[in-house]
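K.L.:
I'll drop the sequence and a predicted model, then ask my questions.
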Amino acid sequence: MKSAAFLVSASLLLSGAAQAAELTVAVAANFAAPMQKIAAAFEKETGHKLALSFGGTGKFYAQIRNGAPFEVLLAADDETPARLEQEGQGVAGTRFTYAIGKLVLWSRQPGLVDDQGEVLRSGAFERIALADPKLAPYGAAAMQTLQKLDLAEALSGKFVQGESIGQAYQFVATRNAPLGFVALSQVFAEGLLTEGSAWRVPETLYEPIRQDALILARGRDNPAASALMRYLQGDAARAIIGAYGYGF
């Protein structure tokens, strides 16, 4: 009996190992912190393994078009996944919005950024960081905000642009820029500011930052890809996503 039970247990273990798969995922820079937590929980629950790459959505688009071996894309916008799907680089019907991003004006210096964003009108700073509006959705949102405030032209000489929101964040984090527009998720956790001072930019000042996920053509037959998409829409992942200030 013990021998039979052992064989059954071994069979189940081998079956689970056979079903586990590895998945390469391109993740928008703003989503790095929550995705690392989600990945750990996902791997523990499913047995699948994730290889995560973080970067700018615009750069990922070019890499995917040039044959980069990504199987899933978690973008910082909804336009890039839609374009990849239309171009045959993604699996039709797998695209959905996994998070709605929020923009924040942030400084590592306490008290520099007030809770109404009036520091922008004072101009009492040498540089302001933002992601490239042509490449990064959060950069586009920052420009929309400044244009609606009628400050884009006045502050243009102080812009320090990064390729992605991750680089824009680094400019401020390393104090190469005293303040900058970054993703809320980069500086808030569990509803609290992690450091410095910040202004949550009203969502009326920029278009919604809908962040879409897509299974790419290379991930079509990978069971871990569909499993991850289901997991991102479940309660466990959404709790993590919400804790970093994202909407749905």
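P.N.:
Ah, there it is.
K.L.:
hey, let's count contacts and neighbours off CA atoms from now on
P.N.:
Noted.
K.L.:
what about the residue nearest to Ala198 when sequence neighbours are not counted, is that helix, strand or coil?
P.N.:
Spatial nearest neighbour of Ala198, excluding adjacent residues (Cα to Cα, 6 or more residues apart in numbering): Trp106 at 4.4 Å. Reducing the assignment at Trp106 to three states with DSSP: H, G, I helix; E, B strand; the rest coil gives strand.
K.L.:
Next: the one 5 residues further on.
P.N.:
Taken by three-state DSSP, the conformation at Gly111 corresponds to coil.
K.L.:
give me the number of residues near it?
P.N.:
As a burial measure, the neighbour count of Gly111 was computed by other Cα atoms under 10 Å and equals 11.
K.L.:
which residues touch it?
P.N.:
Residues counted as contacts of Gly111 (Cα atoms under 8 Å, 6 or more residues apart in numbering) are 196-197.
K.L.:
got it, and Phe171?
P.N.:
Phe171 makes contact with 129, 177 under the criterion Cα under 8 Å, 6+ apart.
K.L.:
helix, strand or coil for it?
P.N.:
With three-state DSSP as the criterion, Phe171 was assigned helix.
K.L.:
follow-up on the earlier one: ok, the residue nearest to Ala198 touching Ala177?
P.N.:
No - contact status for Trp106 versus Ala177: not in contact, 10.3 Å apart, counting by Cα atoms under 8 Å.
K.L.:
ok, these two, which is more surrounded?
P.N.:
A direct count of neighbours by other Cα under 10 Å for Trp106 and Ala177 places Trp106 higher, at 32 against 23.
K.L.:
still on that earlier bit, so what's the residue nearest to Ala198 up against?
P.N.:
Taking Cα under 8 Å, 6+ apart as the definition of contact, the neighbours of Trp106 are 113, 172, 179-182, 187, 196-199.
K.L.:
Show me the two of the residues you listed that sit farthest apart.
P.N.:
With distance counted by Cα to Cα, no two of these lie farther apart than Val172 and Trp199, which are 14.3 Å apart.
K.L.:
hold the first one in mind and look at this next one:
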Amino acid sequence: MRLWLRALLAVFVYGSLALVHAGEVSVAAAANFTAPMQKIAQAFAQDTGHTAVLSVGATGKFYAQIKHGAPFQVLLAADDETPAKLVAEGLGQAGTVFTYATGRLALWSKQAGVVDDQGRVLQGPLSQHPQVKLALADPRLAPYGAAAVQTLTQLGVWPRWQSHVVQGDNIAQAFQFVATQNALLGFVALSQVWVDGRVSQGSVWVVPQQLHAPLRQDAVLLVTGKDQPAALALMAYLKGERAKAIIRAYGYGV
């Protein structure tokens, strides 16, 4: 058999085997990680043949759903507490937790010039205007919402802004409030407004990390995914250079 025909046959056989073994992994991903995870899922499918089926939302809600039997196989949390808790409760696989990203909080307005790069807008007269709304995620469910309240408290301005707050279930809803201009400004994940080293639209203040608890985002393999090749492959893939490059491009640390 000619060499080129053998090579073609080998490609067909190995390609067919890859398709046979390709699987799906059900992923619960923190809302702030939506955009980078969508890109990672595409790259993951190209490189491995596996498909990552994504659900995005608040980490607190995912925790409750997993406790009640939701069939997720991997959790990409917005904090480092929830994965550890799931392992302690027997719902997460011991030894699989790792920090896949370190998040950054940002104050953002869709309008240019509203938010200055020092965050002084929070100290200014806007807090006295009854029509001005400040969006943030539910601090009881979303770590980025908790970080927003911590920031306002540290700056000593939480009492003046508290009556202006419009609250989303998660950071994606907080972002939507600002994006649709139902809120003039809001606390969002930097990844939602930062692409390739610059703000995509409007004005932004990147909140200094000392103003709130660290936003370490941990991944955990859930017990429902412990024997699933696609779930194991995704956990390994998130540690690889292609995934890390995507994560960095959205303003996260890795």
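P.N.:
That came through fine. This one's a predicted model, so the numbers in the text were calculated from it and none came from an experiment.
K.L.:
Report the TM-score for the pair.
P.N.:
The TM-score (TM-score structural alignment, normalised by the length of structure 1) is 0.96; 248 aligned residues with a Cα RMSD of 1.6 Å.
K.L.:
Who has more neighbours out of Val172 and Trp199 of structure 1?
P.N.:
Taking other Cα under 10 Å, Val172 of structure 1 and Trp199 do not tie; Val172 has more neighbours (24 against 19).
K.L.:
Trace the more buried one over to structure 2, please.
P.N.:
When the two structures are superposed using TM-score structural alignment, Val172 of structure 1 falls opposite Val178 in structure 2.
K.L.:
my guess is that match meets Leu107, correct?
P.N.:
No - because the distance of 10.3 Å does not satisfy Cα under 8 Å, Val178 of structure 2 is recorded as not touching Leu107.
K.L.:
where along structure 1 do the helices fall?
P.N.:
Taking DSSP state H, the helices of structure 1 run over residues 2-19, 32-46, 57-65, 79-86, 119-122, 137-148, 152-155, 165-173, 184-187, 223-232, 235-243.
K.L.:
Out of the ones you listed, which is closest to Leu205 of structure 1?
P.N.:
The closest approach between Leu205 of structure 1 and any of the helices of structure 1, judged by Cα to Cα, belongs to helix 137-148 at 5.0 Å.
K.L.:
who touches that closest one?
P.N.:
Applying Cα under 8 Å, 6+ apart, the set of residues contacting helix 137-148 of structure 1 is 76-77, 103, 130-134, 152, 164-165, 181-183, 201, 205-207, 209.
K.L.:
mind listing what the residue nearest to the spatial centre of structure 1 touches?
P.N.:
With distances taken as Cα atoms, centre = their mean, structure 1 has Phe31 as the residue nearest its mean C-alpha position (2.6 Å). With contact taken as Cα under 8 Å, 6+ apart, Phe31 of structure 1 is in contact with Ser185.
K.L.:
again, only using 10 Å
P.N.:
Contact partners of Phe31 of structure 1, counting by Cα atoms under 10 Å, 6 or more residues apart in numbering, are 54-55, 74-76, 99, 101, 166, 183, 185-186, 211, 241, 244, 246.
K.L.:
Distance check, the counterpart of it in structure 2 against Ile171 of structure 2.
P.N.:
With the correspondence set by TM-score structural alignment, Phe31 of structure 1 lines up against Phe33 in structure 2. Here the criterion is Cα to Cα, to the nearest Å. By it, Phe33 of structure 2 lies 10 Å from Ile171 of structure 2.
K.L.:
and what of Gly145 of structure 2?
P.N.:
If you go by Cα to Cα, the gap between Gly145 of structure 2 and Ile171 of structure 2 works out to 7 Å.
K.L.:
quick one: which of those two has more around it?
P.N.:
When Gly145 of structure 2 and Ile171 are compared for neighbours, Ile171 comes out ahead with 32 against 26, by other Cα under 10 Å.
K.L.:
show me the contacts for that one.
P.N.:
The contact partners of Ile171 of structure 2, by Cα under 10 Å, 6+ apart, come to 30-33, 57-58, 78, 135-139, 141-145, 177, 186-189, 192.
K.L.:
make it 8 Å
P.N.:
31-32, 58, 136-137, 142, 144-145, 188-189.
K.L.:
What of Ala213 of structure 1?
P.N.:
72-75, 81, 94-98, 229 are the contacts of Ala213 of structure 1 under Cα under 8 Å, 6+ apart.
K.L.:
so which of the contacts of Phe31 of structure 1 hold up in structure 2?
P.N.:
Here is what carries over to structure 2 from the contacts of Phe31 of structure 1, by both residues aligned by TM-score structural alignment, their matches' Cα atoms under 10 Å: 54-55, 74-76, 99, 101, 166, 183, 185-186, 211, 241, 244, 246.
K.L.:
How far off centre is stretch 96-105 of structure 1?
P.N.:
Taking Cα atoms, centre = their mean, to the nearest Å, one finds stretch 96-105 of structure 1 lying 8 Å from the centre of the chain it belongs to.
K.L.:
which residues sit against that stretch?
P.N.:
Identification of contacts with stretch 96-105 of structure 1 by Cα under 8 Å, 6+ apart yields 76, 78, 113, 117, 138, 141-142, 179-185, 198-201, 203, 208-214, 232-233, 241, 245-248.
K.L.:
hmm, back to that, same list, the contacts of Ala213 of structure 1, but as TSV with distance to Ala10 of structure 1 and neighbour count please.
P.N.:
As requested, these are exported to TSV (distance: Cα to Cα, whole Å; neighbours: other Cα atoms under 10 Å):
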residue	distance to Ala10 of structure 1	neighbour count
Val72	32	27
Leu73	35	27
Leu74	36	29
Ala75	40	30
Pro81	41	27
Thr94	35	17
Arg95	37	20
Phe96	38	19
Thr97	40	18
Tyr98	37	22
Met229	29	19
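K.L.:
which among the residues you listed gets closest to Ser3 of structure 1?
P.N.:
Met229 (39.1 Å).
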